[in-house]
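K.L.:
need a structure here:
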Amino acid sequence: MKQIPRRKDIKNKEPLAELLNFAEKDDLVKLVLGLAARDNSIRRECLDTLKETVKVSNVLKEGAASSALLSLWRELEPELAELDEYGGGDHGQEDDVSEYLSELCDKLDETTLSKNDRDELLEEVLRYIQSGNAGMDDFLYDVAYATCKNDDDLRDLAERFEALKSSWPTDHARRIYRRIGDHKKFLALRALTMKYGMDYYDLATFYWETGEKDKALDIAIKGMKSGEGRMDELRLFLAERAKESGDRNAYLDYLFLQKTDRLALSSYKEFKKECSDKEWKEYEPRIVDLLEKSDNVQSLKIYMHRKEYEKAIQCFIKISNHSYYRYMDSDILQIASRLENRYPEEILTFHKSSTGNLNSSTSRKDYRFKAEAVKRVRHILVDVMKKPADWRKYVLPIKMNNMGRPAFQEEFAKVIPEWKELK
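P.N.:
Sure thing, here's the model as predicted:
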């Protein structure tokens, strides 16, 4: 039995340290287990520390590591349950839960759970995946996959996903079966949903990889006719197959469909670069036809690239009528500056329309925005059209009508060079 210390021996010492020093082993074990049972963070800290500092078998260390990860899950689970109950939470709470789940996932990559711990963890994770109400699905799927260390684990996970009888988990199950080489299960689940272009792409690439190339091409072509939604991968798959087989015409046809699906200046340049001069003469009219049917910033950029300025200004006028383009798109302002010398009247009209209501009270931020728009009007009238008198005629009423708005006057004075001198 340990000797009880005298009062003078414990003076100025940490009481808890002294008590622990003289406590019996059984009392300490009972104390730690009680604390760990009430607080999972304490339990995890004990497990992580003791498995590194106490000399025990590898089996016991592995069990401790597994149990520590389950404790980490139990730490985060109450907040996850709250997110699930209310369909999300504030950004701070969501960030906390996502960080916990990321930490759990990282540690699972380095640790093999015991069967019982894995079963318990997956049962709870899959319950939240099935609910889908916490907004943490991506993290939860990552955790589920991180528990898998071999194909048997993956098959077990696929079967659990499949048992949920829900679309997205079933998609994951199908991908797992393909990954582990269970072709029969993959095809059975794949046959359940053949609606979108990506569905046909998935099946076509499967047959291609397994050597059934004719069937792969048949599926891809069928998908081009019947598939809905995103078709990018399917078109590129067929384009690549045509290129490999030496069918130049088919290759360009599929590439044309891909590059013009969301026609942009970059895709226009890419397709033209791919074509010979003769091939470009065949496809160019089709692109021109698409441009004439589409009035957007990308069409405008292509017209500018082609130096078709008359078409560009007509396109510019149409799209600048939309408030989004007028106020938000920097590309529009850049193109306006490139067109201003050729079409000063049209660009002047555009800049005037961008000023908004110049006779109303608003925030300083809005005043600055309006001042920048008025400054662009000044540039066209004074620098481009050489009409300073017209500028004065335009701007003087703006200043006079807002004399009762000090913030307006201050913000405009910061932007318009001669604002204070205007009388």
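K.L.:
Please make it C-alpha for all contacts and neighbour counts, starting now.
P.N.:
Will do.
K.L.:
Quick check: nearest residue in space to Arg174, chain neighbours excluded?
P.N.:
By the measure of Cα to Cα, 6 or more residues apart in numbering, the closest residue to Arg174 outside its immediate chain neighbours is Phe186, 5.1 Å from it.
K.L.:
That neighbour: neighbouring residues, count only.
P.N.:
Close neighbours of Phe186, defined as other Cα atoms under 10 Å, add up to 21.
K.L.:
Which helix or strand contains it?
P.N.:
Here Phe186 sits within helix 183-190, counting by DSSP states H and E.
K.L.:
what residues does that helix touch?
P.N.:
The set of residues external to helix 183-190 that reach it, using Cα atoms under 8 Å, 6 or more residues apart in numbering, is 170, 174-175, 177-178, 199, 203.
K.L.:
Just the ones of these in strands?
P.N.:
The members of the contacts of helix 183-190 all map outside strands under DSSP state E.
K.L.:
Neighbour-wise, which one of those residues leads?
P.N.:
For the contacts of helix 183-190, the largest neighbour count, defined by other Cα under 10 Å, is 23 neighbours, found at Arg174.
K.L.:
my read: it touches Ala158, true?
P.N.:
Yes. Contact between Arg174 and Ala158 holds when scored by Cα atoms under 8 Å: they sit 7.4 Å apart.
K.L.:
Excluding chain neighbours, what is closest to Lys272?
P.N.:
Lys272's closest residue in space is Trp280 (Cα to Cα, 6+ apart), at 6.4 Å.
K.L.:
residues of stretch 109-128 that come out buried?
P.N.:
When burial is assessed from 16 or more other Cα atoms under 10 Å, stretch 109-128 yields the following buried residues: 111-114, 117-118, 121-122, 125-126, 128.
K.L.:
what's the following helix or strand after the longest helix anywhere in the chain?
P.N.:
Using DSSP state H to define each element, the chain has its longest helix at helix 58-86. Sequence-wise, the next helix or strand beyond helix 58-86 is helix 91-110, with elements assigned using DSSP H and E.
K.L.:
run this one through as well so I can compare:
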Amino acid sequence: MAQEVSLQDLCKELEKEELIELVKHLADQYMDIDMAVMEWYVLQKGTEKQNPLSDKLLWEYWERAEEIISNFNDYGGGPEDLEYEAYEYLEKITSLLPQYSIPTEEKRILINRLFMQYAIGNSGFDDVLMDTIYELCESDSDWKHVITLLQKEPDDWNQTLIMRIYKDQLQDGEAYLQLRLQSLKYGMDYWDLAAYYISQEQIEKAIEVAEAGVENGQGRKTELFAFLFDYYADQNEMNQIQVVVDAAFHKQSDIGLIRERAFVYFKRKNEYEKLKNMLVRAFRTDYRDKKHYDDFNSMKEHLSAEDWAEVQEEMIGIVQKESMIDYLEICYDMEMYDEILKIILEPSEYIYIDWDSFADKLVDQYPREIIEYYWNKGCLLIPSGNRKRYKEAVKHFEKARDIYEKKLNEYDVWQTRLEALEIQYRNRRAFLDEMRVFG
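P.N.:
Next up, the predicted model:
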């Protein structure tokens, strides 16, 4: 048997000049060998800050990434493998920067070429291109150059980037404020300004801006409401807290957040009437992410017996209208089992809701009714079925069988129904194949 020869053994036999010739030969044969060798050298030997090898690698990475990104800009996207490749090259650029002090002139050229692809805005690489530009910026002069580029492509997002550079990178509050005060449309615009004033310890101005944002801002206002409520709670300004609560309900904004904060505050201050009124008011309002079941029980716990008796029926009606799942949970707690059974056995109005968890809870009280629930669910899947639907139907039939066997001890009845079902669909071979689990 011939002795195995490793690549390492072969290289050991070569003289220095022969190794050089080997590397040159491989570079001619395989396009990425030259870059791989340079990367290996940098990893093994390190580089000086001005090493031309780092410069060579930097531009090699960018030119390869640029070619891909340019094509993506032309066609509005491209293959996923090329997308990953471009991301990898950009990551290599940022990982190389700490090792290499790129000359100012070259840096500007690279920033300009990155920005050119960013400005086209059709590649899907916009965020990572701007992130790479940011990584290249080391001085105020670099940041001001980026601002100049952004100003040549005026839009709302670029204006936001300019403001952030003034505020966070150049610490030029005057320039930031000049732009920010001219651009207050959304709630988050107001919050950006309020947060700046907070960072400058100008709380009164922050309060003024936050209140204006609650009144006039569009879209998200969560941070504004949270800031105002927490500030007035810290100051124990009850009247102003009520103003914030009223504003949330009036604007139909962040009611859940305000409800939670107001609940904690009023409870801590033993303000029962305010607590009661706020809980009832919130429950009467339909808002996003409302926790019907939890809020219902919270009211039940914290309202007096007399006050709860006055509103309980109304609150149940609200839950029934807005969240049937939570309504059935409440019915179960109140032992209204007939009501649950009525709803889950007539599912036409709620065809896309899965009632199985409630059916399982009622199996001891209503075994025969729950058998029909699962049997009917399974049968509905058969007529227009496929393998996937047949498998799902079998799961429902298995639950019906288990009730027959374990709750009613009527295995013979189950067998009779099973045989009749298989006869009814005897021409559906895939269905019968799935039903073989029953023997």
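K.L.:
Got a TM-score for the pair?
P.N.:
The TM-score (TM-score structural alignment, normalised by the length of structure 1) is 0.71; 386 aligned residues with a Cα RMSD of 4.8 Å.
K.L.:
And the helix holding Phe186 of structure 1, what's buried?
P.N.:
Taking 16+ other Cα under 10 Å as the criterion, helix 183-190 of structure 1 shows 186, 189-190 as buried.
K.L.:
so that helix matches what in structure 2?
P.N.:
Helix 183-190 of structure 1 corresponds to residues 173-180 of structure 2 when matched by TM-score structural alignment.
K.L.:
how much does that stretch stray from structure 1?
P.N.:
In the superposition against structure 1, stretch 173-180 of structure 2 averages 2.3 Å from its aligned positions (mean Cα distance after the TM-score superposition for structure 1).
K.L.:
Where do the strands of structure 2 begin and end?
P.N.:
Along structure 2, no stretch is classed among the strands by DSSP E.
K.L.:
quick one on the thing from earlier: quick one: the helix holding Phe186 of structure 1 to chain centroid distance?
P.N.:
The gap between where helix 183-190 of structure 1 is centred and where its chain is centred comes out at 30 Å by Cα atoms, centre = their mean, to the nearest Å.
K.L.:
Kindly report the same for stretch 389-401 of structure 2.
P.N.:
Between the mean C-alpha point of stretch 389-401 of structure 2 and the mean C-alpha point of its chain there is a distance of 34 Å (Cα atoms, centre = their mean).
K.L.:
That stretch vs structure 1, average distance?
P.N.:
If you overlay the two and look at stretch 389-401 of structure 2, the average distance to its match in structure 1 is 2.9 Å (mean Cα distance after the TM-score superposition for structure 1).
K.L.:
Buried residues in that stretch, which are they?
P.N.:
When burial is assessed from 16+ other Cα under 10 Å, stretch 389-401 of structure 2 yields the following buried residues: 389-394, 396-401.
K.L.:
which two in the residues you listed are spaced the farthest apart?
P.N.:
Checking the buried residues of stretch 389-401 of structure 2 against each other with Cα to Cα, the farthest-apart pair comes out as Arg389 and Arg401, at 18.4 Å.
K.L.:
quick one: stretch 78-98 of structure 1 aligns where in structure 2?
P.N.:
Against structure 2, stretch 78-98 of structure 1 falls on residues 67-87 (TM-score structural alignment).
K.L.:
Spit out the contact partners of Asp331 of structure 1.
P.N.:
Contacts of Asp331 of structure 1 were listed using Cα under 8 Å, 6+ apart, and they are Val297.
K.L.:
what secondary structure does it sit in?
P.N.:
Here Asp331 of structure 1 takes the helix state, with states given by DSSP: H, G, I helix; E, B strand; the rest coil.
K.L.:
Tabulate the buried residues of helix 183-190 of structure 1 (TSV), appending distance to Leu396 of structure 1.
P.N.:
Below are the buried residues of helix 183-190 of structure 1 laid out as TSV (distance: Cα to Cα, whole Å):
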residue	distance to Leu396 of structure 1
Phe186	74
Leu189	72
Arg190	70
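K.L.:
Just give me the closest of these to Thr349 of structure 1.
P.N.:
Arg190 (56.7 Å).
K.L.:
quick one: the closest one from Leu154 of structure 1, how far?
P.N.:
Going from Arg190 of structure 1 to Leu154 of structure 1 by Cα to Cα, to the nearest Å gives 18 Å.
K.L.:
quick one on the thing from earlier: how far does the match of stretch 78-98 of structure 1 stretch from one end to the other?
P.N.:
This stretch, stretch 67-87 of structure 2, spans 12 Å end to end (Cα to Cα).
K.L.:
got it, and stretch 332-347 of structure 2?
P.N.:
Stretch 332-347 of structure 2 has its terminal residues 18 Å apart, counting by Cα to Cα.
K.L.:
List the buried residues of stretch 308-318 of structure 1.
P.N.:
For stretch 308-318 of structure 1, the neighbour count (16+ other Cα under 10 Å) marks 309, 311-313, 315-316 as buried.
K.L.:
Can you pull out the residues in contact with stretch 27-45 of structure 2?
P.N.:
The set of residues external to stretch 27-45 of structure 2 that reach it, using Cα under 8 Å, 6+ apart, is 26, 53-54, 57, 60.
K.L.:
Pull out the buried members of the residues you listed.
P.N.:
For these, a burial check counting by 16+ other Cα under 10 Å picks out 54, 57.
K.L.:
Grab the two from the contacts of stretch 27-45 of structure 2 that are most spread out in space.
P.N.:
Every pair in the contacts of stretch 27-45 of structure 2 was compared (Cα to Cα); the two farthest apart turn out to be Leu26 and Ser54, at 21.5 Å.
K.L.:
before we move on, the earlier item: kindly indicate which of the buried residues of stretch 389-401 of structure 2 lies nearest Glu201 of structure 2.
P.N.:
Using Cα to Cα, Glu392 comes nearest to Glu201 of structure 2 of the buried residues of stretch 389-401 of structure 2, at 61.3 Å.
K.L.:
That closest one corresponds to which position in structure 1?
P.N.:
For Glu392 of structure 2, the aligned residue in structure 1 is Phe369 (criterion: TM-score structural alignment).
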